[in-house]
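S.K.: I'd like to go over a predicted model; first the sequence, then the structure.
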Amino acid sequence: MDFAINVVVPAAQAFIMFSLGLGLEIDDFRRVFRRRTAFAIGAFSQIVLLPIAAFCVIMAFNLPPVMAAGLMLLSFCPGGVSSNVITKLSRGDLALSVSMTAVTSVMAFITVPPLATWSVLYFMGESAPDFSFFEIAIFTFLVTTLPVITGIIVRHLFNNMARRLEHPLQNTAVVFWALLILALFVANRDLIIAYMPTLGYSTMTLPLVLMLIGLAFGKILGLNKSEGKTVGIETSVQNSPLGITLAIVITGTSSSLGEVPMALPSALYSITMYLVVLPFMFYFRWRSRGDAMESVAAE
């Protein structure tokens, strides 16, 4: 378990981010600026509204300090590759989803360290572990920002090869992600079940609130249906493995999740967010099919 926590999880995280970067071109970032409104709304929802919602959920359920710090830590993490897959299956705006994930991942080493430092010190006070701000920044850069940038560079320099590898690597990354979540749950199922009464309601409420906020925010500010549901998905689907590994880096504990209670909110959220988001995905697909049929009938 020590090897899995210290090596496999960070390596899997880096591989997933690299596969994301490999699917991006410089033009993808130019398109972000051409679609400033949709991207700005999505980024604001993820970077600002998400932590605010997490803070409110913590207060509402009166979570213990270390659990509160862990849930806040998760809220600062960028979205993961699974949000892109769910957006595609929901018939959302895949280009917007990938752009949001990529940009927030590249920015993570700037946004995550100060916010993570604040949340741990705010909620845990004198009981906070002794950790290094710069260690968090370096770790975040190595497992999120650098792999994405490396993937983009490889795509730019070796475009034909990258195009051939893009889909196999992204499919592998999705499987890798799913196996990683499953392995973490199986290895710690008794612990996760034991903490379900403490964390279950909060980790079920948060993705539901985030999905509704993202959808409402997009509708109020004039996004189309495809963009609106993409913002909702990107806001509610978080990078749980990154939250787990960051908690381990901060606490300096590595033998098992049982010794890292700060990681438990991320571990549980990796399950509960899908219980909330997948019904929305099926609803979005059903609505998209209905809208398509209405469009054909109108013609």
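M.R.: Sure thing, it's come through. Numbers count the residues shown, from 1 in each chain.
S.K.: from here on, contacts and neighbour counts on C-alpha atoms
M.R.: OK.
S.K.: Which parts of the stretch 51-200 of the chain are helices?
M.R.: Per DSSP state H, counting those that start in this stretch, the stretch 51-200 of the chain carries helices over the ranges 65-76, 81-89, 94-124, 133-140, 146-157, 159-187, 189-194, 196-220.
S.K.: Comparison target, given below:
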Amino acid sequence: MLPVDEIRLNFNPASLMVLNAVLGFLMFGIALDTRVDDFKRVARMPWAMAVGIAAQFIVLPAVTYVLTLLLGVGPSIALGMILVACCPPGNVSNILTHRARGNVALSVSMTAISNAIAIVVMPLNFAFWGSLHPDASALLKTIALDPVEMVGHIVAIIGLPFVLGLLCAHQLPNFTQRVKKTVRIVSFLALIAFIIGAIAGNWRFFLDYVGLVLLAVVLHDALAFGTGYVCARVTGLQDYDRRAVSIEVGIRNAGLGLVLIFSFFGGLGGMAVVAGVWGFWDIIAGLALASWWGRRAPVPAPEELRA
């Protein structure tokens, strides 16, 4: 069995183009659920928003970096964990926040703002933490990652669809209201189908190497949810907001990570296995957490819940 850092998963260019289109459709669906009022809400809860954004783009990548060192994982696995941590959240976080009886308005606003910020910050964040890693930095140099090129790719697959979705929601509200639920469900199922396809097409590799990443993914995912919760708690946010921030930080768009891995890293083994396993485990863990929270009201209950 080859070392995980030496394998390259198979994913043909045509499939990658379709995956790019699916991810763009997913971002379009997120934008259809976004309104100008979502951005205006930021002005009404600036502290909660600032805490959530900082937890996602500053604290989580730093915590992930430390976790890769403590676990002593291979370079490609470390890069996969760092890349996932740098990804923006997906709109499944909004659904889970609602199930958890958290602040859905905060969750929706954070998703919109985070995806906009990620267009520029994500490649820079990944390049910084990846190059800082004592083992993974050498692997990153051999790949010769260009953050500017990655920005262009991210603009094409999440930036433009997001802007188009915002325009559609603003200019065609009636049409948007009719189709947004269908778009959200279809795009999410299509993304899951492609993650399954990526795993099925490389089943032997996943079977051989999943044991290397499963513990790392489970710990990393739990740490991501915990990072959001701790950041929200130590900064004085109430339980209602803490639930939203925890889920928003814990849910990462592993589909975007998978696209970037096949586009820029040639399907590098450890990275792809991490992103593939994360894509499923993240939803399972998030659903379990949201269901547990959903069984009890936030404490102390905010005024809007008492009304």
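M.R.: Done, it's in. Remember, predicted model here, so these are calculated numbers, not experimental data.
S.K.: what's the TM between chain one and chain two?
M.R.: The TM-score (TM-score structural alignment, normalised by the length of the first structure) is 0.88; 290 aligned residues with a Cα RMSD of 2.5 Å.
S.K.: could I get the helices of the stretch 51-200 of the first structure as a markdown table with mean neighbour count and distance to residue 284 of the first structure?
M.R.: Formatted as a markdown table, these follow (neighbours: other Cα atoms under 10 Å; distance: least, Cα to Cα, whole Å):
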| stretch | mean neighbour count | distance to residue 284 of the first structure |
| --- | --- | --- |
| helix 65-76 | 27 | 24 |
| helix 81-89 | 22 | 9 |
| helix 94-124 | 21 | 14 |
| helix 133-140 | 17 | 33 |
| helix 146-157 | 20 | 29 |
| helix 159-187 | 16 | 21 |
| helix 189-194 | 15 | 30 |
| helix 196-220 | 20 | 12 |
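S.K.: of the ones you listed, which approaches residue 296 of the first structure most closely?
M.R.: helix 81-89 (21.2 Å; Cα to Cα).
S.K.: tell me the average deviation of that closest one from the second structure after fitting.
M.R.: Helix 81-89 of the first structure differs from its equivalent in the second structure by a mean of 1.7 Å after superposition (mean Cα distance after the TM-score superposition for the first structure).
S.K.: likewise stretch 100-114 of the first structure?
M.R.: When the second structure is superposed, stretch 100-114 of the first structure averages 1.3 Å from its matched positions, counting by mean Cα distance after the TM-score superposition for the first structure.
S.K.: about what we covered before: and the helices of the stretch 51-200 of the first structure: which comes nearest residue 286 of the first structure?
M.R.: Closest approach to residue 286 of the first structure among the helices of the stretch 51-200 of the first structure (Cα to Cα): helix 81-89, 10.9 Å.
S.K.: and residue 250 of the first structure, which of the helices of the stretch 51-200 of the first structure is closest to it?
M.R.: Per Cα to Cα, nearest to residue 250 of the first structure of the helices of the stretch 51-200 of the first structure: helix 133-140, 7.2 Å.
S.K.: Onto which residues of the second structure does the closest one map?
M.R.: Under TM-score structural alignment, helix 133-140 of the first structure corresponds to residues 147-154 of the second structure.
S.K.: Just give me the match in the second structure for residue 41 of the first structure.
M.R.: Residue correspondence to the second structure (TM-score structural alignment): residue 41 of the first structure is matched to residue 51.
S.K.: can I assume its match is in contact with residue 234?
M.R.: No: the criterion here is Cα atoms under 8 Å, and residue 51 of the second structure misses it with residue 234 at 9.9 Å.
S.K.: related to what we said a few turns ago, among the helices of the stretch 51-200 of the first structure, which is nearest residue 56 of the first structure?
M.R.: helix 196-220 (9.2 Å).
S.K.: Packing partners of that closest one?
M.R.: Where contact means 3 or more Cα pairs under 8 Å, 6 or more residues apart in numbering; DSSP states H and E, helix 196-220 of the first structure is packed against helix 36-44, helix 50-61, helix 225-236, helix 264-298.
S.K.: Let me have the helices of the stretch 51-200 of the first structure in TSV, extended by distance to residue 251 of the first structure.
M.R.: Converted to TSV, these look like this (distance: least, Cα to Cα, whole Å):
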stretch	distance to residue 251 of the first structure
helix 65-76	11
helix 81-89	26
helix 94-124	10
helix 133-140	11
helix 146-157	23
helix 159-187	18
helix 189-194	18
helix 196-220	19
